[in-house]
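1. Could you work out the structure for the sequence below:
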Amino acid sequence: MTAIDKPVALVTGASSGIGLAIARRFAELGMQVVLVGRRQGALDAAASSLGAAALSLAADVTSPADLERLFAEVKARFGRLDVLVPNAGGGQHAPLGQITEAQFDQQFATNVKGVVFTVQMALPLMKPGASIVIVGSTASIDPGPTMSIYGATKAAVRNLVRSWVSDLKGSGIRINIVSPGPTNTASLRDAFGEHAEEGMAFLTAKSPIGRIGEPDEIAAVAAFLASDAASYVNGVELFADGGASQA
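-> Now for the predicted structure:
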């Protein structure tokens, strides 16, 4: 089987954490995986760890020009896209009264604008049977203190999908969201800054199953939603959080 014969999947924010775990799972399932991120060096290292099934292409999801160039390259190389995972995103902690314009703009640019234009520019490459799996967050319903802006971006994405399911009617393309709870990644620890240990302990104590998640566990859910096993699943937000958002 040549690369062009394989299902083609593209994952943004794929150089580390959940994005890399999803890319790895797709590669293990026999897909040709395109890893996308802003840092070419980190992307190259991530792709190298996945072997010949991976290709790294640098792009900033907040830039429509970058995305246009990215999908033109995907079209030239593969001619199509079977699975799209808009995963790039991030959050910053700030309580009401200390939220800055820069924090607001950055989070909405990456988490909302980036998703909108990633999906929109990928659509012409997607045919009936293709699948979009957006990586959301349990912050869409349970943001917690100091995470109001991040939570607002993830709630916005959930509502985008509610509308897009109707927009995609008749296309044969499914779109769903996997919303992780706290997951053991460097970005989660970085978000807590100097309070990382206290933050991780708080999240662990909140979990009904007594721990936070691992990136591979989120990847397994994303792979399910992207697969034919979920062929009748469309428009859902699937929480992968050990029940924490319900506790």
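2. contacts, neighbours, all on C-alpha from now
-> Noted.
3. so what's residue 92 up against?
-> 103, 107, 147, 150, 191 (C-alpha atoms under 8 Å, 6 or more residues apart in numbering).
4. Does it belong to a helix, a strand or coil?
-> coil (DSSP: H, G, I helix; E, B strand; the rest coil).
5. Any figure for the gap between the residue nearest to the spatial centre of the chain and residue 242?
-> Nearest residue to the geometric centre of the chain (C-alpha atoms, centre = their mean): residue 87, 1.8 Å. Distance, residue 87 to residue 242, using C-alpha to C-alpha, to the nearest Å: 20 Å.
6. now do residue 163
-> Separation of residue 163 from residue 242 (C-alpha to C-alpha) stands at 28 Å.
7. Quick check on the two: which one has the bigger neighbour count.
-> Just comparing residue 163 and residue 242: by other C-alpha atoms under 10 Å the higher neighbour count belongs to residue 242, 19 against 11.
8. And the lengthiest helix in the chain, what does it pack against?
-> Of all the segments of type helix in the chain, defined by DSSP state H, the longest one is helix 148-167. With contacts taken as 3 or more C-alpha pairs under 8 Å, 6 or more residues apart in numbering; DSSP states H and E, helix 148-167 sits against helix 101-108, strand 174-180.
9. Most neighbours of all the contacts of residue 92, which one?
-> When neighbours are taken as other C-alpha under 10 Å, the top entry among the contacts of residue 92 is residue 150 (26 neighbours).
10. Any idea how far stretch 100-110 is from the middle of the chain?
-> 18 Å (C-alpha atoms, centre = their mean, to the nearest Å).
11. any idea where the strands of this structure begin and end?
-> According to DSSP state E, the chain carries its strands in the segments 8-12, 32-37, 54-58, 83-85, 131-135, 174-180, 237-240.
12. Throw these into TSV and include distance to residue 141, thanks.
-> Formatted as TSV, the strands of the chain follow (distance: least, C-alpha to C-alpha, whole Å):
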stretch	distance to residue 141
strand 8-12	23
strand 32-37	27
strand 54-58	32
strand 83-85	21
strand 131-135	14
strand 174-180	10
strand 237-240	10
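13. Now show me the structure for the sequence below, then we'll compare the two:
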Amino acid sequence: MSDKLKNKVAVITGGSSGIGLATAKLFAAEGAKVAITGRNKDNLKKAVDSIGNQAISITGDVSNLANLAAIFQQVEAQLGKIDVLVANAAIYALAPLADFTEEMFDKISDINFKGTFFTVQKALPHMNNGASVILTSSVVAEKGVPQHAAYAASKAAVRSLARSFSAELLDRSIRVNVLTPGPADTPVFDSVTNTPEEAAAVKAGMAAFAPVKRIGTPEEMAAASLFLASADSAFMAGAELLLDGGIRSL
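-> Just a heads-up that it's a prediction; the model follows:
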């Protein structure tokens, strides 16, 4: 490894599985002092054991502002001020428009949109000038996909936040950029299907839909986050890094 994040403090919300966990592992391997957050204490413990480099975990819900404030206070107390913030926590809920409930809508909005907004806000007092903030969006933010209306809208909101946040934080040299993945091989497929066979079928369908004829890996997304987190992307602000296997472009 190249120590691109040596002695940097990095916080990754939703860091106990999937893209968040792969990102935490890579950041730690690159020398970062990593803190991950999530709602399940047992999952967080397993994740921290796999990350290494004295990573820490903090249990909390990004839709709860008091939780967020406590998370960042604890990070600064244990690791120091934040150099990299990855606002990755999100939920994925699908249903036809006619069947989508208010409860489902509120949950997606509270975690994906409100949670991202206030994750950045509550982190600001604990963040170094010149820090890098990475927001996780989705390729469906600019696609019309059946059953994805609320989720896609929440991720389009995240893309918008990066522009506004970057403009507002220029005086602190804090860069806010967006990682926009396409379908990636994460446990999210298990959360929207009933059996391993159904999950495999959904993955196969998404792979067939992608021009490159496969889905991405969490490690590929983590490598993109490393670019956004490091000085390699110093000339990027309010921008988007798209890793979608050609879905949006081809």
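14. what's the TM-score for these two chains?
-> Aligned and superposed, the two chains score 0.94 in TM-score terms (TM-score structural alignment, normalised by the length of structure 1); 243 aligned residues with a C-alpha RMSD of 1.3 Å.
15. wait, the residue nearest to the centre of structure 1 sits on residue 16?
-> No: using C-alpha atoms under 8 Å, residue 87 of structure 1 is not in contact with residue 16; the gap is 10.8 Å.
16. re the thing from before, can you name the residues that contact the residue nearest to the centre of structure 1?
-> Counting by C-alpha under 8 Å, 6+ apart, residue 87 of structure 1 makes contact with 11-14, 18-19, 134-136.
17. so which of those residues comes closest to residue 155 of structure 1?
-> residue 136 (8.5 Å; C-alpha to C-alpha).
18. any idea what the closest one aligns with in structure 2?
-> Residue 136 of structure 1 maps onto residue 137 in structure 2, with residues paired by TM-score structural alignment.
19. Return a selection command, for use in ChimeraX, containing the buried ones of the contacts of residue 87 of structure 1.
-> Burial among the contacts of residue 87 of structure 1 is assessed by 16 or more other C-alpha atoms under 10 Å; the matching ChimeraX selection reads:
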select :11,12,13,14,18,19,134,135,136
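20. quick one, helices of structure 2?
-> 18-29, 41-51, 65-78, 102-108, 115-123, 149-168, 188-191, 196-209, 218-229.
21. What is the neighbour count of residue 186 of structure 1?
-> Using other C-alpha under 10 Å, residue 186 of structure 1 has 10 other residues around it.
22. surely it meets residue 17?
-> Yes: if you go by C-alpha under 8 Å, residue 186 of structure 1 and residue 17 touch, sitting 7.1 Å apart.
23. The helices and strands packed on helix 148-167 of structure 1: which one's closest to residue 55 of structure 1?
-> Judging those by C-alpha to C-alpha, what sits closest to residue 55 of structure 1 is strand 174-180, at 23.6 Å.
24. how big is the offset of that closest one relative to structure 2?
-> Following superposition, strand 174-180 of structure 1 is found to deviate from structure 2 by 0.5 Å on average (mean C-alpha distance after the TM-score superposition for structure 1).
25. Now do that strand: everything it contacts.
-> With contacts defined as C-alpha under 8 Å, 6+ apart, strand 174-180 of structure 1 is touched by 129-138, 158, 161, 164-165, 168, 218, 221-222, 225, 231, 233-241.
26. Any quick ChimeraX command for the buried ones out of those residues?
-> In ChimeraX, this line selects whichever of the contacts of strand 174-180 of structure 1 come out buried by 16+ other C-alpha under 10 Å:
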select :130,131,132,133,134,135,136,137,138,158,161,165,218,221,222,225,234,235,236,237,238,239,240,241
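27. Distance to residue 96 of structure 2 for the helices of structure 2 - can I get that in CSV?
-> Supplementary listing: the helices of structure 2 in CSV, determined by distance: least, C-alpha to C-alpha, whole Å:
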stretch, distance to residue 96 of structure 2
helix 18-29, 26
helix 41-51, 31
helix 65-78, 30
helix 102-108, 12
helix 115-123, 24
helix 149-168, 9
helix 188-191, 17
helix 196-209, 16
helix 218-229, 28
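28. Out of those helices, which is closest to residue 57 of structure 2?
-> helix 41-51 (6.1 Å).
29. Residue 232 of structure 2 matches what in structure 1?
-> Checking TM-score structural alignment: residue 232 of structure 2 goes with residue 229.
30. residues near its match, how many?
-> Neighbour tally, residue 229 of structure 1, other C-alpha under 10 Å: 10.
31. how much space is there between it and residue 32 of structure 1?
-> 19 Å.
32. contacting residues around the closest residue to residue 55 of structure 1 other than its chain neighbours?
-> On the basis of C-alpha to C-alpha, 6 or more residues apart in numbering, the spatially nearest residue to residue 55 of structure 1 that is not a chain neighbour turns out to be residue 34, at 4.8 Å. Residues near residue 34 of structure 1 by C-alpha under 8 Å, 6+ apart: 8-11, 23, 54-57.
33. if you set the cut-off to 10 Å instead, what comes out?
-> Neighbour list for residue 34 of structure 1: 8-12, 14, 23, 27, 43, 47, 53-58, 74, 81, 84 [criterion: C-alpha atoms under 10 Å, 6 or more residues apart in numbering].
34. now swap in residue 198 of structure 2 and tell me
-> 189-190, 192, 204.
35. Most neighbours of all those residues, which one?
-> Ranking these using other C-alpha under 10 Å puts residue 189 first, with 20 neighbours.
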